[in-house]
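> Next input, structure requested:
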Amino acid sequence: MLGMVDRTSPVPLYYQIAQALRERIKKGEWLPGHRVPPEHELTQEFGVSRHTIRQALASLERDGLIYRQAGLGTFVRSEKYSYPLSFLQGFTEQMEERGLKPSSRVLTLQKRLPEPFLRSSLALPVGREVYELKRLRLANCEPIALETMFLPVTLVPGLEQKDLEKISIYRFVEDDLGLKIIGATQTIEAERPPEDVARFLGLPVDGLTLRMKNVTYLENMRPLCFVDCYYRADRYIFTVSMPRRKTV
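Coordinates of the predicted model:
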């Protein structure tokens, strides 16, 4: 059936088409993972130019509804992942709780001396080394976050001997080392990521991330780690439960 567009309407054609395609996703006609028809098929269906179709698809991509894979085509995204901020969980725990398969790609693991900001955040004396662990975090093989974690070397002995593409750091600390994690402080900001971060996450040049910085604490408020993590804003949302506080 020929897609309907109203050429007498002041609404741009690309926007009308984008809305029609959104409806297909919303109604479940196109399910997550569905391959979007090629541009030439959509130009025939809607009777418009390829440029107009590209504008419509770009609109859906900006909204996080579809994504492109080089050489394979364009596909409908899954729903966004929700991370509640009312309690502390690691990435592995978050994904498993949602029935997803978490995995990681280790990009960097090295020992080094921390700069003053890191040393202060981790309450370390001068000369004490940290592990710098950078991992691409995936859910069902899809890149979701790029995480850099800094941990005092003396707190996590043997870290480099672990399979860091599979294990949860929080579980390693609690189950293997017998330490108790009590909580964290976090800040979250919306940011356009650096070019290398966008590339790892598969984001377009104008893509957005939610950048979370986190200091996790053990008992007696001893810092365990400092985490700097870029989450894909088109795949992730943070939710907060807030009790009412009435002012007098």
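> When you work out contacts or count neighbours from here on, use the C-alpha atoms and nothing else.
Will do.
> Can you name the helix or strand that residue 135 falls in?
When secondary structure is defined using DSSP states H and E, the element that contains residue 135 is strand 130-139.
> ok now that strand, how far from the chain's centre?
13 Å (C-alpha atoms, centre = their mean, to the nearest Å).
> now do stretch 226-244
9 Å.
> For it, buried residues please.
Judged by neighbour count (16 or more other C-alpha atoms under 10 Å), stretch 226-244 contains these buried residues: 226, 227, 228, 229, 230, 231, 232, 233, 234, 235, 236.
> Also stretch 124-137?
Within stretch 124-137, the residues that qualify as buried by neighbour count (16+ other C-alpha under 10 Å) are 124, 129, 130, 131, 132, 133, 134, 135, 136, 137.
> Quick check: closest non-adjacent residue to the third one.
The shortest distance from residue 130 to any residue other than its chain neighbours is 4.3 Å, reached at residue 152 (C-alpha to C-alpha, 6 or more residues apart in numbering).
> now swap in the fourth one and tell me
Sequence neighbours aside, residue 111 is the residue nearest to residue 131 in space, at 4.6 Å (criterion: C-alpha to C-alpha, 6+ apart).
> I have a second one here; can you model it like the first so I can compare?
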Amino acid sequence: MPPKSARTPVWKSIATALTRDITEGRYGPGDKLPTEADLSARFGVNRHTVRHALKAMAEGGLVHARRGAGVFVTLTPTDYPIGKRVRFHRNIEQAGRLPGKEVLYFETRNPDAEEAEALDLPTDGRVHVYGGRSLADDTPIAVFRSVFPAHRFPDLTDRLDRLRSVTAALRECGVPDYTRAWTRLTAQRATTTQALHLRLSEGDPILRTVGVNIDPDGAPIEFGTSWFAGDRVTLTLNDTP
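Okay, the predicted model is just below:
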């Protein structure tokens, strides 16, 4: 009798089918896959078999699990240079991605001690605060907070709301160029709010950058903090002007 042909393990067939769904664009980078229960129903198997398939895909770097959130298609991290000129749109475009920004809030308030020191504010100084979310290919990669001296740029929030660009708004305010004076990088865990904005789970790794931008005369004009999703961005140090 001819030998029986070896059967493909069911978990491997499931992994192949899901991989085909990803390569053919049904699920893109950053998308969440159906739940184990949904996949069990789709393929007519138990959850252990589905879990085996997802584990194999994760070992191959195709997907990754987020505790309490599910299994997601792996993103190719976006290279994001941190140097003398940090320009979000240019950095994302140079990485071959489509940049986007969403405004979360504007406010004018008293500065805290760190903001007042970073911006060298007078004792009665106020600040404009611009908070938002940065995206690459419609996927959130960071939330940010930019703080500006209100006495120098009294109508900056109106310009930011209209232009949605810090560079363009500052140019209208008479600052033709600005550069980064210093940057600090720190690894953190996502808070509940940060996780919500970045589509992460609370406690997932994020990278925080804190920096000050200065005008051509060396005066501080922006104190910025960004929180990047740790698996979506590769921060690179670049001293090129």
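> tell me the two of the buried residues of stretch 226-244 of structure 1 that are most distant?
226 and 234 (24.5 Å; C-alpha to C-alpha).
> and the gap between residue 110 of structure 2 and residue 43 of structure 2?
Residue 110 of structure 2 sits 58 Å away from residue 43 of structure 2, going by C-alpha to C-alpha, to the nearest Å.
> Name the SS class of the corresponding residue of structure 2 for the residue nearest to residue 131 of structure 1, please.
When the two structures are superposed using TM-score structural alignment, residue 111 of structure 1 falls opposite residue 108 in structure 2. For residue 108 of structure 2, the secondary-structure state derived from DSSP: H, G, I helix; E, B strand; the rest coil is strand.
> For residue 108 of structure 2, grab the count of nearby residues.
If you count neighbours by other C-alpha atoms under 10 Å, residue 108 of structure 2 ends up with 16.
> ok, it to residue 45 of structure 2 distance?
In this structure, residue 108 of structure 2 and residue 45 of structure 2 are separated by 57 Å, where distance is defined by C-alpha to C-alpha.
> Ok, residue 151 of structure 2 next?
When C-alpha to C-alpha is the yardstick, residue 151 of structure 2 and residue 45 of structure 2 sit 65 Å from each other.
> Check residue 105 of structure 2 too.
Taken as C-alpha to C-alpha, the spacing of residue 105 of structure 2 relative to residue 45 of structure 2 amounts to 47 Å.
> Counting neighbours, go ahead and name the busier of those two.
The residue with more neighbours, out of residue 105 of structure 2 and residue 45 and counting by other C-alpha under 10 Å, is residue 45; that gives 15 against 12.
> any idea how far that one is from residue 65 of structure 2?
Counting by C-alpha to C-alpha, the gap between residue 45 of structure 2 and residue 65 of structure 2 amounts to 20 Å.
> Closest to the centroid, which residue in structure 2?
In structure 2, the C-alpha closest to the average C-alpha coordinate belongs to residue 141, at a distance of 1.3 Å (C-alpha atoms, centre = their mean).
> Which of the helices or strands spans the counterpart of that one in structure 1?
Residue 141 of structure 2 maps onto residue 144 in structure 1, with residues paired by TM-score structural alignment. With secondary structure defined by DSSP H and E, residue 144 of structure 1 is part of strand 142-152.
> what's the angle between that strand and strand 130-139?
Computed by axes from the mean of the first three to the mean of the last three C-alpha atoms, to 10 degrees, the angle separating strand 142-152 of structure 1 from strand 130-139 equals 160 degrees.
> Just after strand 142-152 of structure 1, pick out the following helix or strand.
Next along the chain from strand 142-152 of structure 1, counting by DSSP H and E, comes helix 169-171.
> Tell me which helix or strand the counterpart of residue 187 of structure 1 in structure 2 sits in.
Taking TM-score structural alignment, the alignment pairs residue 187 of structure 1 with residue 184 from structure 2. Residue 184 of structure 2 belongs to strand 179-189 when elements are defined using DSSP H and E.
> elements contacting that strand?
For strand 179-189 of structure 2, the elements it packs on are strand 205-214, judged by 3 or more C-alpha pairs under 8 Å, 6 or more residues apart in numbering; DSSP states H and E.
> I would like the range of structure 1 that aligns with the strand it packs on, please.
Following TM-score structural alignment, the aligned partner range for strand 205-214 of structure 2 in structure 1 is 208-217.
> ok now stretch 90-109 of structure 2, how far from the chain's centre?
With C-alpha atoms, centre = their mean as the basis, the distance from the averaged C-alpha position of stretch 90-109 of structure 2 to the chain average is 10 Å.
> Having no further points to raise, I will conclude here.
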